[in-house]
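> Give me the fold of what follows.
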Amino acid sequence: MVLVRKLKKLLIILIALWLLTVVLFSFLPVPFSAVMVQRQISAWSEFDFSYVSHSTWVSEKEIASVMYLAVIASEDQNFPKHWGFDFDAIEKVFKKNHNNGKTLRGASTISQQTVKNLFLWDGRSWIRKGLETGMTPVVELIWSKKRILTVYLNIVEFGDGIFGVEQASQYYFRKPAKQLTSHEAALLAAVLPNPHIYHVNKPSAYTLKRQQWILNQMRLMGGIAFLKKNNL
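The predicted structure follows:
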């Protein structure tokens, strides 16, 4: 009984600390993410001391509007409407996975990806997915949609050791994220499903095709007017 009480007390403390972190990160810059730490530890465990996992934080005003539009078009077109979960997309993926006999392939929203990257770890597991499912609505409640997008773009991985849109923009295009063009933003968004397979600097035919698809979706959504309409 004593052990159970201590465990409950520890759990309450951890939840309280996490909630405090969520509140603070609703307005403070995010210095690093759990996935960045995971990547760094993995590199050290393989005696790769040249690998440095970090990002350069930029505010929402320092990110080109087309970059926000590109990731929504690519990753989560229902982002302005849902509260963290796209149930229509989940149903479609569930049916597809059921027919293919596969599991753990989901339709993660930008909100879910932000929670996973910032607080949890990369890789597929039901434990991580369960935590992600519980944490996402809290982040949606406390943060604005624009804040979720801004944090996402500051911590998402665009290549080996390249985290955040500012670092990616400087590395690949030699310019700040504020100056990204629609084509550059779409190319960055095109590699997000797996930046270790798809590359910005050496895009495959598939990546270039996906870039063009994203550009077309950006146009069909109404361009920058889509962001203004949804207060993004």
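> Every contact and neighbour count from this point should use C-alpha atoms.
OK.
> Which is the succeeding secondary structure element to the host helix or strand of G134?
Of the helices and strands defined by DSSP states H and E, G134 is found in helix 126-142. Downstream of helix 126-142, the first helix or strand assigned by DSSP H and E is helix 145-155.
> Here is the second sequence; please produce its structure so I can put it next to the first one:
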Amino acid sequence: MGERGSPSPPRWHRWGKRVLVLIVGVHLLWGAALILLRFVNPPTTGVQIQRRIEAVFRRVAYTKRATFVPLRRMSPLLRHAVIAAEDGRFYQHYGIDWDEVQKVASQSTENGALGRGASTIAQQLVKNLFFTTHRNPVRKAFEFTLAPMAVAILGRERLLELYLNVVEWGPGIYGAEEAARYHYRTPAATLDREQSARLAACLPSPRQRRPARMNDYSAAILIRMQQAGW
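Prediction:
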């Protein structure tokens, strides 16, 4: 009697390989996109596409105000305020602030509920470029793998430049230049310390918050800036 062929691998094994190939493939595509973004400014983002689709379903007009400006044409005070507010260790970590992740995890365990987020600027850029604002564990997992890639490929200065130009800063308002003009009728280059802190204070919830109402949080940001020597 002839030898039987080797048994076929289990179905879960075949599907696991397919999923792995898919994950590697999309990471290669995103990596290629990040390489391109070193030299080319993005014409749109995942969040902007999300807002356009939402406008269609709600049957309302879609508005988009976005003017890309280089980092040198933004007030250094805004740059410092955003780092102080969103990612105080921006220049120390490589896309993921593990100290902050551990702190948030500990707080969540103690409180018995999901705590505040610990997203770095790199993670937020990845979310804005490639995903939507909807929270889900799959997106978060991709953020953890793509954020270090973004730091390595883009470098910190280009990463920060992209973030400050694509981040949502109000309904239909994207980037520092339009945020400065919309809220303060001034270009991003001339924002003062108080204005910068108030704009940075809006970033966690830009469609609901307004700079004029951010008294307590903007004051805390100003203290952080002073402590950092800014």
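> if we can go back for a sec, so where in the second structure does the helix holding G134 of the first structure end up aligned?
Aligned using TM-score structural alignment, helix 126-142 of the first structure spans residues 137-153 in the second structure.
> Mind listing what's buried along that stretch?
Within stretch 137-153 of the second structure, the residues that count as buried by 16 or more other CA atoms under 10 Å are R139, F142, E143, F144, L146, A147, P148, M149, A150, V151, I153.
> try stretch 218-229 of the first structure
M218, M221, G223, F226, L227.
> Show residues contacting the helix or strand where Y206 of the first structure lies.
Element membership of Y206 of the first structure [criterion: DSSP H and E] is helix 205-220. With CA atoms under 8 Å, 6 or more residues apart in numbering as the contact definition, helix 205-220 of the first structure has outside contacts at 69-70, 73-74, 182-183, 186-187, 189-191, 198-199.
> and if you look at stretch 109-124 of the second structure?
Applying CA under 8 Å, 6+ apart, the external contacts of stretch 109-124 of the second structure come out as 83, 86-87, 90, 95-97, 100-101, 104-105, 107-108, 143-144, 146-148, 150-151, 159-160, 163.
> and if you look at stretch 129-143 of the first structure?
For stretch 129-143 of the first structure, the external contacting residues (CA under 8 Å, 6+ apart) are V22, V23, S26, W83, G84, S111, Q112, V115, K116, L120, I148.
> can you do 7 Å?
V22, V23, S26, W83, G84, S111, Q112, V115, K116 (CA atoms under 7 Å, 6 or more residues apart in numbering).
> show me the contacts for the residue mapped onto the fifth one from the second structure.
The equivalent of G84 of the first structure in the second structure is G95 (alignment by TM-score structural alignment). Remark: with contacts taken as CA under 7 Å, 6+ apart, G95 of the second structure is in contact with T120, A122, Q123, A147, P148, V151.
> which SS class is G95 of the second structure?
Following DSSP: H, G, I helix; E, B strand; the rest coil, we place G95 of the second structure in the coil state.
> And it, how far from Y182 of the second structure?
Look at G95 of the second structure and Y182 of the second structure: by CA to CA, to the nearest Å, they are 30 Å apart.
> repeat for L36 of the second structure
Distance of L36 of the second structure to Y182 of the second structure, given as CA to CA: 30 Å.
> ranges for the strands of the first structure?
Taking DSSP state E as the test, the strands found in the first structure are 54-55, 157-159, 162-163.
> show me the contacts for R38 of the second structure.
R38 of the second structure is in contact with L154, R158, counting by CA under 7 Å, 6+ apart.
> Which position in the first structure pairs with it?
Counting by TM-score structural alignment, R38 of the second structure lines up with S26 in the first structure.
> repeat for Q48 of the second structure
By TM-score structural alignment, Q48 of the second structure lines up with M36 in the first structure.
> Find the nearest non-adjacent residue to that match, please.
In space, and not counting its chain neighbours, M36 of the first structure is closest to S53: 5.7 Å by CA to CA, 6 or more residues apart in numbering.
> Give the aligned equivalent of that neighbour in the second structure.
Alignment note: S53 of the first structure maps to K64 in the second structure; criterion TM-score structural alignment.
> Settle this for me: that match is touching G172, isn't it.
Yes. If you go by CA atoms under 7 Å, K64 of the second structure and G172 touch, sitting 4.5 Å apart.
> who has more neighbours, these two?
Neighbours were counted for K64 of the second structure and for G172 using other CA atoms under 10 Å; G172 has more, 17 against 13.
> how about that one, what's its partner in the first structure?
In the first structure, G172 of the second structure lines up with G161, judged by TM-score structural alignment.
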